[in-house]
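[1] Take this sequence and fold it.
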Amino acid sequence: IVLVQGDTTTTMATCLAAYYHKITVGHVEAGLRTGNIYSPWPEEINRKIATAIATYHFAPTDRARKNLIDEHVPAEKIFVTGNTVVDALQYVTKKINSDTRLRTQLLSQFSYIDPHKKLILVTGHRRENFGDGFKNICQAIATISKRKDVQIIYPVHLNPNVKIPVESMLSGLPNVHLIDPLDYVPFVYLMSQAYLILTDSGGVQEEAPSLGKPVLVMRNATERPEIIESGAGIVVGTSCEKIVSEVNELLNNQDKHSKMSFIHNPYGDGKASIRIVDKLEEI
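    I've put the predicted structure just below:
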């Protein structure tokens, strides 16, 4: 059996390679859907191809399971496990909290963080946001940065469609730190220090609630509607006005921020990997 995870193009290609060799495929994080093949692009089609090829489907939620059943996947081949991203996050968080040397290194790496300001962590890389979308996002960040009570950290994706507009519009602004992309451990540390997170990422939508961080989703649609329905996240799209409005609301309204921070993450309890292994052993 070949196990694939998520909705990247490498996941799709691996499914095809396994299919050509007549090897059984198991898909982890199966059943996520927006219903729009161009949002996110190309991930929506990648995961639909994975579903078409896979024999075993490890869905993170009941909603994802229903999506698969609606596409005529046999119910007995679908297993609701939670998502492994939550497992990884909990593992790394425990490591950061228990390893004094590691924590000292992280404190040194991010020594410029001002504990007296509210930290906003930004990530952005989504293809459908290239062009005007990223320009709007950058304009929103520039506007928010004028507040004296915030600090913005943005690990900038290396894709020129991201890097060029971000650096041209945000370099040198007060309260904005543009940094190189991060490995997972320091990124988890930054998430843990953030007051709120602005992102167009899929995985971050699951990680943020696990850490008690409100997440604003800079996309027009999300394949993770459970986050929005639970109240842990808000879809803001790439409208400059909407992004600025929702960020200011969370910065100014402590009650709203607290309410979003204490919502249970619908994507798992950190035991997805164990459930997947147990099912594979049964198979």
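[2] going forward, measure contacts and count neighbours with C-alpha atoms only.
    Will do.
[3] next structured bit after the helix or strand that contains Tyr189?
    Taking DSSP states H and E as the definition, Tyr189 sits inside helix 184-193. Note on helix 184-193: by DSSP H and E, the next helix or strand toward the C-terminus is strand 196-199.
[4] who does that next one touch, helix- and strand-wise?
    strand 118-123, strand 215-217 (3 or more CA pairs under 8 Å, 6 or more residues apart in numbering; DSSP states H and E).
[5] structure for this one too, so we can compare:
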Amino acid sequence: MSRPWIDVVYGTRPEAVKCAPLVAELRRRASARTTVTVTGQHRQMADEVNASFGITPDVDLDVFRSGASLAETSSAIFGALAHRWAEAAPDAVVVQGDTASAALAAVAAYYAGSRVIHLEAGLRSGDLRSPFPEEGNRRLIAPVASLHLAPTDSAAANLRAEGVAPDDIVVTGNTGIDALHWQRTHPQRFDDPAMEEVVHGWDRLVLVTVHRRESWGGPLARVVAAVAETVTARSDVVAVLPMHPNPRVRREVVAAVGETDRVILCEPLPYAQFGRLLARAHCVVTDSGGVQEEAPALGVPALVVRDTTERGEGVEAGAARLIGTRREVVAAELAALLDDPAAHARMSRARELYGDGRAAPRAADAIERLLGLARAHSLAG
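    Purely as a prediction, here's the structure:
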């Protein structure tokens, strides 16, 4: 009897980071044939993550084209996956999170007759326009998924409230925390010697990651300008902003930074190097979902420059603050973390809000049960 076939599909760097621990666990067990299909959206960044975790994709759809619209990229992903699975469909397809890769792969797998497994299921902001298009993407996946791997109890509650059968939901923790644990045991020196000087030469470092589509055309520039203003007023503070590869994001960031010499713009950092920079940071200003999970695990206060968040656990625990994108608010909140040691201390206690580093084994156990495989591994945790 042949082993079941599981195809894990992803395209962006965050997806690669969170899928890598599960791919490694499934391949270690070898109870199913596990393949990796990449769409090619974040070419260099996702390739770097795959290489770090020793993953060589089985298929590269190579659909990304510079300047393509969201609809054009989505159409290309859907068509390429339909062609890939036309002759033989996987027994199950794993998608992660809320990207176009995840949503289109879930629908294509459903059309092909495969069971859809949603890793990091159940996150909800409650606003279809924020974050856009992520909130819509994850809501599209839920109705076609056979197994919902929820990272937290609140994510599982969201799914139950939408009518998902409780037996189809498993709370695993977030595999991003598994990846973070791996990264901390594999520290890397920075490729750029100047970054080593920044890390060792400044008392306080503010890490900034901004790229969200709903922030284009004003909000993103306001956030960056607020950081530049606040950092410039404090002689012992430096900010580092790894720039997203999207040309529009880069143009807005560069224009907002202006002549400020203590907001250092750099290329996207390899995963392990970014983790080292985050661990060193005094605080982080971010609109990234993954950073909202990683920062509390490292005891780094997070200022979330969005109007909504699907990761409310950090806000409720006091490890993150949801502050929006108004320039004066961002400047005031960042100043408080830089000038008030008590405020910083309240947010900087390390917390296991999103997982304990054992999400991948729990997810693999659930997948084996879904596929009717012998339970060779006891349920972790």
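[6] TM-score them against each other, please.
    In this superposition the chains share a TM-score of 0.94, using TM-score structural alignment, normalised by the length of structure 1; 277 aligned residues with a CA RMSD of 1.4 Å.
[7] before we move on, back to that, in structure 2, what residues pair with the helix holding Tyr189 of structure 1?
    Aligned using TM-score structural alignment, helix 184-193 of structure 1 spans residues 271-280 in structure 2.
[8] Any idea how far that stretch is from the middle of the chain?
    In terms of CA atoms, centre = their mean, to the nearest Å, the centre of stretch 271-280 of structure 2 is set 14 Å apart from its chain centre.
[9] For that stretch, give me every contacting residue.
    The contact list for stretch 271-280 of structure 2, computed with CA atoms under 8 Å, 6 or more residues apart in numbering, reads 48-49, 180, 183-184, 186-190, 199, 205, 207, 284, 295, 298, 300.
[10] and if you look at stretch 138-148 of structure 1?
    117, 150-152, 165-166, 169-170, 173-176, 240-241, 243-244, 247-248.
[11] Roughly how far does Ala46 of structure 2 sit from Thr37 of structure 2?
    In this view, Ala46 of structure 2 and Thr37 of structure 2 are 12 Å apart by CA to CA, to the nearest Å.
[12] Have a look at these two and say which one is more surrounded.
    Ala46 (24 against 19; other CA atoms under 10 Å).
[13] Trace that one over to structure 1, please.
    Match for Ala46 of structure 2 (TM-score structural alignment): no aligned residue.
[14] Now Ala46 of structure 2: which helix or strand?
    Applying DSSP H and E, one finds Ala46 of structure 2 within helix 43-52.
[15] now do Arg28 of structure 2
    helix 13-29.
[16] what residue of structure 2 matches up with Thr81 of structure 1?
    So, by TM-score structural alignment, Thr81 of structure 1 is matched to Thr172.
[17] Now do the nearest residue to that match once chain neighbours are set aside against Val170 of structure 2, distance only.
    Nearest non-adjacent residue to Thr172 of structure 2, counting by CA to CA, 6 or more residues apart in numbering: Ala359, 4.8 Å away. To Val170 of structure 2, Ala359 of structure 2 is 10 Å away according to CA to CA.
[18] try Asp203 of structure 2
    Distance, Asp203 of structure 2 to Val170 of structure 2, using CA to CA: 43 Å.
[19] What of Val237 of structure 2?
    43 Å.
[20] The two: who's more crowded?
    The neighbour count for Val237 of structure 2 versus Val170, taken as other CA under 10 Å, is higher for Val170 (21 against 18).
[21] Just to confirm, what's the three-state secondary structure of that one?
    Put simply, Val170 of structure 2 is strand when judged by DSSP: H, G, I helix; E, B strand; the rest coil.
[22] okay, stretch 306-324 of structure 2 sits on what stretch of structure 1?
    With TM-score structural alignment applied, stretch 306-324 of structure 2 matches the range 219-237 in structure 1.
[23] those helices in the stretch 251-381 of structure 2, which residues are they?
    271-280, 289-298, 312-317, 327-339, 341-347, 359-370 (DSSP state H, counting those that start in this stretch).
[24] Show me what Ala342 of structure 2 lines up with in structure 1.
    Ala342 of structure 2 maps onto Asp255 in structure 1, by TM-score structural alignment.
[25] From Ser245 of structure 1, how far out is that match?
    16 Å.
[26] What of Asn220 of structure 1?
    16 Å.
[27] ok, now Tyr112 of structure 1?
    Distance from Tyr112 of structure 1 to Ser245 of structure 1, by CA to CA: 27 Å.
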